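Trainee: The amino acid sequence is not available; the structure is as follows:
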């Protein structure tokens, strides 16, 4: 199914590719009844069984749980297809290999103390360097190709690192040792959204751009260099954070707004890289930053608390620093849209985001109760 554009599918649809999707779900570990093509009378029908299995798969993979088999879910199914040893994997800069086989290799390299990067299932430069180091230690040609000979060597090795996830430990240590002041840090801000007017009269990209500019001004005031880019698209999580990686930013923020066919949907949410119930597949600092921003915005506004959630969206996976996607509210909800149309409300949100960023760098003994830290306090942390 890879490399082919397929229409989005959901419950009630019929498609000739649904039998293949059923097989992919089974290979990904689905144990729901009525999934196997041989067990149903009409395997090309997107029935309730497939809907339940797709939603469970999306939940496990850190995808949006909507029961729709679109590009993100199809990509997840393709990744889940691969087991370590099914194919030869290596670093291809123009087209990174992605799959569960790469994730397994990364987990093994991390357990051996050779990879302190994020386990994300993408064969990037860090994985390549770690694999070559392993090959040298095994007395093999350090060609960066994970083939049968390298796999045999890996299978003979035991676990070298104990006491926690090395990536998580290193990520936390970098934050703890960097000091309390925000001055001198670099924040990459991606403004995302549709350039279309919603029923409320608001345009997503206009709302998110304005909030980002207000945040940018406050960051500048406390000594933070910020770089802002605009990404206009229809699907959440489809950006790659290339600019953030190029400038080696300290953190990456993606600011979006939500819409929903049901006008009662409302609230503020944040997202960080991770998969639910998979402690090794998470950015701990991204999680902490998302929580701080979430708590500060909810405390300083009357937006519904939709909490922070792990996701494996490309925009969160491909950046090399802690990343958070901020969902500012629902433009299709009368209450949220009324608030987001108010410049004073946008100011409040921008300030709350800044305070959330500051709290990430405060040691526990210097932290403040949610909703009480002020801009003047942030300025006082400057050297």
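Mentor: Yep, that arrived. If you're wondering where the values come from, they're calculated on a predicted model, not measured in any experiment.

Trainee: CA only for contacts and neighbour counts going forward, please
Mentor: Will do.

Trainee: got the residue ranges for the strands in the stretch 151-300 of the chain?
Mentor: Along the stretch 151-300 of the chain, the stretches classed as strands by DSSP state E, counting those that start in this stretch are 186-193, 225-232, 251-258, 268-275, 278-282.

Trainee: nearest to residue 159, of the ones you listed?
Mentor: strand 278-282 (15.0 Å; Cα to Cα).

Trainee: which residues sit in contact with the closest residue to residue 96 other than its chain neighbours?
Mentor: Closest residue to residue 96 apart from its sequence neighbours, by Cα to Cα, 6 or more residues apart in numbering: residue 123 at 5.6 Å. Residue 123 makes contacts with 89-92, 96-98, 102, as judged by Cα atoms under 8 Å, 6 or more residues apart in numbering.

Trainee: Got another one to weigh against that:
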């Protein structure tokens, strides 16, 4: 017997469609109207005419992006579109079950949170219904007398939402702690390094500096230093490739890496913007700790502290281990760019990242 559908196939296909172009201020289209409708449904004020991307739509979008841990640029790109779609789902809106491609959404994240809080290990609360969540659903159904079919329909949803929760779940956090404790230090730890961009995607450009080249250079320096301390290092891509975020995360997951470090450099329309920032998946305690350690080390180099932030980027969400996206400096800052042009400074950045990673593995 096939799995039930909560919405018609056409709607599912529409929701799954990838972004074909960026949507930004000044655009007029049905896609803009769709974005506006989603923002309004989420409680954001949009006063522009339907289909007209004006200042009100941009302000609402920027506020949404800030709330979701995205870059608040007021442009609807793939990450923002995915988050708009996923934010519209509430637990009970649709029937959830294990399938490919997996269900994604805030309803799935709520499901994972409830299961973890009740003591069922649903894995990382990433809003993606995978094997861990499916297993936890069936365990819950078995224990609470609901048909053990892995389908989160009305009966399972009512059972889940009707139970009192005394404390938040810690299953994923415990796994992170146990993995770190197994090493007791950086020796033999397997670290996935993800150099941003690559191949025909040069990333940001400023003062003759290519973000892709800088990412590869920094990744190579970091790998050399980590290896000296006994760590095992793997890159998510060769120098001539530019895989998408899902592929990069999948490669790290396939080797069961202990840590994931994604390297990028920031950019801004204002040259005065400068400094270092780090991002981590919002429910990852290990990711938060590592991000703050990296920030601490980078600011010792004299870089402005732009702080650590919870992020909703796919590269952080889809990795199964503590993951941090690092932006050590701004390519568009004359001061930062001047420092990045110096190989000795890039070596110092690699040393700082290495120190932070060592501190992470040595902490309790």
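Mentor: Arrived safely. Not measured: the values here are computed from a predicted model.

Trainee: sorry, back to before: now check the second structure for the residue matching the residue nearest to residue 96 of the first structure.
Mentor: Counting by TM-score structural alignment, residue 123 of the first structure corresponds to residue 129 in the second structure.

Trainee: How far off centre is stretch 240-258 of the first structure?
Mentor: 11 Å (Cα atoms, centre = their mean, to the nearest Å).

Trainee: How about stretch 281-289 of the second structure?
Mentor: Relative to its parent chain, stretch 281-289 of the second structure has a centroid offset of 10 Å by Cα atoms, centre = their mean.

Trainee: Give me the distance between the two termini of that stretch.
Mentor: 11 Å (Cα to Cα, to the nearest Å).

Trainee: quick one on the thing from earlier: can you say which of the contacts of residue 123 of the first structure are buried?
Mentor: Neighbour counting by 16 or more other Cα atoms under 10 Å classes 89-91, 97-98, 102 among the contacts of residue 123 of the first structure as buried.

Trainee: which residue lines up with residue 143 of the first structure in the second structure?
Mentor: Aligned partner of residue 143 of the first structure by TM-score structural alignment: residue 149.

Trainee: how many neighbours does the closest residue to that match other than its chain neighbours have?
Mentor: Nearest non-adjacent residue to residue 149 of the second structure, counting by Cα to Cα, 6+ apart: residue 138, 6.5 Å away. Neighbour count of residue 138 of the second structure, defined by other Cα atoms under 10 Å: 20.

Trainee: any idea which helix or strand carries residue 138 of the second structure?
Mentor: Applying DSSP states H and E as the criterion places residue 138 of the second structure in helix 131-143.

Trainee: That helix - contacts with which helices or strands?
Mentor: In terms of contacts (3 or more Cα pairs under 8 Å, 6 or more residues apart in numbering; DSSP states H and E), helix 131-143 of the second structure is packed against helix 106-117.

Trainee: mean shift between the helix it packs on and the first structure?
Mentor: Taken over the aligned residues, the distance from helix 106-117 of the second structure to the first structure averages 1.3 Å (mean Cα distance after the TM-score superposition for the first structure).

Trainee: who touches that helix?
Mentor: Taking Cα under 8 Å, 6+ apart as the rule, helix 106-117 of the second structure contacts 86-93, 96, 121-129, 133, 136-137, 140, 160-161, 165-171.

Trainee: can you do 7 Å?
Mentor: With contacts defined as Cα atoms under 7 Å, 6 or more residues apart in numbering, helix 106-117 of the second structure is touched by 86-87, 89-91, 121-122, 125-129, 133, 136, 160, 165, 167-171.

Trainee: Over to stretch 155-172 of the first structure?
Mentor: So stretch 155-172 of the first structure is contacted by 110-113, 116-118, 280, 283-285 (Cα under 7 Å, 6+ apart).
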